[in-house]
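K.L.:
Kindly generate the corresponding structure for this input.
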Amino acid sequence: MKAILLFMVTGTAFALGFEITSLDTHKEINIQDEKFCLYPRDKGSDTCPLDTKKVPVPVRRFITLSSTHLASIERLQLESRLVGVSQMKHFDSQVLQSRFRKKMLHEVGMDYNLNVEKVIELQPEIVFYYAPVQDAPNLVKLKKMGIVMVPVNDYLEKHPLDVLEWLELVAAFFDREIEARKIIATIKQKYSDAASLIKNVKKRPRVMVNSAYSGSWFVPGAQSFLAQWIKDAGGDYLFSDLSGRGGHNIGLEEALNRGMHADIWLITADVKSRQDLIDQDKRHGLLMPFQTNMVFNSLGIRNKNETTDWFERSMANPDLVLMDLISVFHKEVVPDYKRRWYDRLY
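P.N.:
Have a look, this model is predicted:
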């Protein structure tokens, strides 16, 4: 019996990056050009197609090279199977910090600084990563040595709910798809409930994003999940004319020209005040939201350790990000809501 899971989300396109086919004897996963065969650990891999990478499940030992996978690891309760991460400073988890102190979890580095010898020493059955292998020579080296590398390209999706669907992919390697589907269904319902809050709003604020960096200004395209978040929260994305999901370098002059007509400015930056933005580039002060005190930073709300889990948990909690943005764009709709990430800069 065959079941093909394409992960369709109501109101969105198919999740673009992967497909799971469940057979009686094994599961086959396609992630772009990569093919994997997940077979029961106690049954053997004889039924797997020859052109697939074979993985016994449930996986017992794995490594992740991205802190954005943390929420999936926590939700599926996989902490005890995780043996390596890129850098611990990026993983805001008391459980993982404890395992690291006890030397049950190890750092392996990332990108060009990836410690190939350490990865091999840890004997992972799979390694989750997030960038094209050809962009990191050490990933290529691991792949050639037979380490099973699993790309998690959730960041390339168009819709925040499509990003969430990648939880099912991770779960498949641990035989925890049932748990994943329940989690996904719950969050999708919360997202839908949040989006319905602004169905009667009359005015949609014009939203500017990001900031100057070394004379450049990068913004995501209209088909990015950030643009979708802004739309679903009742805002008008100022760069909706730019196609695609990836980033566009629109240049500082163009950004400033558009920013003169923005109502709200969203940034993700290590700054604590508007003065910090001026110190980075004094021309930031020309933007209308700067002058009207409508600048909001997704790294603004910190915990008691002065850190934020935006990078680790925001993409895995699209409903909470949406509520934050609704609170920013239409405070009157949720006057008592306490934002988790976005904070106004003064």
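K.L.:
rest of the way, CA atoms for contacts and neighbours
P.N.:
OK.
K.L.:
Now for residue 98, how many residues are close by?
P.N.:
A count of nearby residues for residue 98, using other CA atoms under 10 Å, gives 12.
K.L.:
what about it, helix or strand, and which?
P.N.:
Residue 98 belongs to helix 94-101 when assigned by DSSP states H and E.
K.L.:
Could you identify the helix or strand that succeeds that helix?
P.N.:
With DSSP H and E, the next secondary element past helix 94-101 is strand 106-107.
K.L.:
and that following strand, how far out from the chain's middle?
P.N.:
22 Å (CA atoms, centre = their mean, to the nearest Å).
K.L.:
what packs against that strand?
P.N.:
Applying 3 or more CA pairs under 8 Å, 6 or more residues apart in numbering; DSSP states H and E, we find strand 106-107 packed against strand 82-85.
K.L.:
and this one, so I can compare the two:
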Amino acid sequence: MALKAKEKPMVLANEMYGDVWYLPGGKTSTANFISDANADYILKNNTEEKAVTMSFEEVFAKSGTVQYWINVGNHTSRKEMLSMNPFYRKLNVFNKGKIYVITGKERGQANDFFESGVVRSDLVLKDYIKIFHPELLPGYQLTYMKELK
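P.N.:
Predicted coordinates:
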């Protein structure tokens, strides 16, 4: 279904913890989801099957054309993101793109993305297709992801 999309947007994933950005390697499940949803991931040519650590400057240099930032954790607002890391303001995607957190399906203190999302890869992929190509799934409501306004 995703191959029917006319555009292939550029995607950034995850966020910084301290001074390190932990990005999914190019051969991880996240990178595969992005590819299967017919989008380009900034580390698509990377061969790691685990997280890749980068500095903010390295991510900044690769993210100029990024339109979507996914799996940004459990933030409640962009303002709250900036309180944790003011450098995010320098990213084009922070100012002009779409940001998605993984709190679309919380159960009390638990985040169901890490529970049922592991076995419902069909819904995780569907979320990514809806995010990158909303015209392909007009009636679908996101399950695990939520846009951060």
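K.L.:
quick revisit: just how off-centre is the helix holding residue 98 of structure 1 within its chain?
P.N.:
In terms of CA atoms, centre = their mean, the centre of helix 94-101 of structure 1 is found 22 Å from the chain centre.
K.L.:
Relative to structure 2, which residues correspond to it?
P.N.:
Per TM-score structural alignment, helix 94-101 of structure 1 has no counterpart in structure 2.
K.L.:
Tell me the counterpart of residue 120 of structure 1 in structure 2.
P.N.:
Here residue 120 of structure 1 stays unmatched in structure 2, going by TM-score structural alignment.
K.L.:
and if you look at residue 317 of structure 1?
P.N.:
Using TM-score structural alignment, residue 317 of structure 1 lines up with residue 120 in structure 2.
K.L.:
and that match, how far is that from residue 74 of structure 2?
P.N.:
20 Å (CA to CA, to the nearest Å).
K.L.:
Settle it for me: which of those two has more neighbours?
P.N.:
More crowded of residue 120 of structure 2 and residue 74, by other CA under 10 Å: residue 74, with 17 against 12.
K.L.:
Now do the contacts for the residue lying closest to residue 319 of structure 1 once chain neighbours are set aside.
P.N.:
Distance criterion CA to CA, 6 or more residues apart in numbering; nearest residue to residue 319 of structure 1, sequence neighbours excluded, is residue 191 at 4.4 Å. By CA atoms under 8 Å, 6 or more residues apart in numbering, the contact list for residue 191 of structure 1 reads 318, 319, 320, 322.
K.L.:
aligned partner of residue 191 of structure 1 in structure 2?
P.N.:
Counting by TM-score structural alignment, residue 191 of structure 1 has no partner.
K.L.:
secondary structure class for residue 191 of structure 1?
P.N.:
Counting by DSSP: H, G, I helix; E, B strand; the rest coil, the backbone at residue 191 of structure 1 sits in helix.
K.L.:
returning to what we had before: give me the subset of the contacts of residue 191 of structure 1 lying in helices.
P.N.:
Of those, the ones assigned to helices by DSSP state H are 318, 319, 320, 322.
K.L.:
Count the residues that sit near the last one.
P.N.:
Applying other CA under 10 Å, we find 25 residues neighbouring residue 322 of structure 1.
K.L.:
go on, the first one?
P.N.:
Each residue near residue 318 of structure 1 was counted by other CA under 10 Å, and the total is 23.
K.L.:
so where in structure 2 does stretch 248-263 of structure 1 end up aligned?
P.N.:
Taking TM-score structural alignment, stretch 248-263 of structure 1 hits residues 52-67 over in structure 2.
K.L.:
what does stretch 129-144 of structure 1 give?
P.N.:
Counting by TM-score structural alignment, stretch 129-144 of structure 1 falls onto no part of structure 2.
K.L.:
Straight-line length of that stretch, end to end?
P.N.:
With CA to CA, one end of stretch 129-144 of structure 1 sits 15 Å from the other.
K.L.:
likewise stretch 332-346 of structure 1?
P.N.:
Where stretch 332-346 of structure 1 begins and where it ends lie 21 Å apart, using CA to CA.
K.L.:
Go ahead and measure how far that stretch is from the middle of the chain.
P.N.:
22 Å.
K.L.:
what comes up buried for that stretch?
P.N.:
334, 339, 340, 341, 342, 343, 344, 345 (16 or more other CA atoms under 10 Å).
K.L.:
ok, so of the residues you listed, who is nearest residue 264 of structure 1?
P.N.:
residue 344 (10.4 Å; CA to CA).
K.L.:
For the closest one, what is the corresponding residue in structure 2?
P.N.:
By TM-score structural alignment, residue 344 of structure 1 lines up with residue 147.
K.L.:
Burial check on the nearest residue to that match once chain neighbours are set aside, number of neighbours?
P.N.:
For residue 147 of structure 2, the nearest residue in space outside its immediate sequence neighbours is residue 100; the separation is 4.4 Å by CA to CA, 6+ apart. Burial of residue 100 of structure 2 is recorded as 24 neighbouring residues (other CA under 10 Å).
K.L.:
can I get the contacts of residue 191 of structure 1 in TSV with distance to residue 99 of structure 1?
P.N.:
Output for those, formatted as TSV (distance: CA to CA, whole Å):
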residue	distance to residue 99 of structure 1
318	28
319	30
320	28
322	33
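K.L.:
Tell me how far residue 251 of structure 1 lies from residue 216 of structure 1.
P.N.:
Residue 251 of structure 1 is 5 Å from residue 216 of structure 1, by CA to CA.
K.L.:
Residue 226 of structure 1 too?
P.N.:
19 Å.
K.L.:
If you count surrounding residues, which of the two has more?
P.N.:
Shown here are residue 226 of structure 1 and residue 216; by other CA under 10 Å, residue 226 has more neighbours (21 against 14).
K.L.:
Who are the contact partners of the counterpart of residue 13 of structure 2 in structure 1?
P.N.:
Mapped onto structure 1 by TM-score structural alignment, residue 13 of structure 2 lines up with residue 209. By CA under 8 Å, 6+ apart, the contact set of residue 209 of structure 1 is 219, 265, 266, 267.
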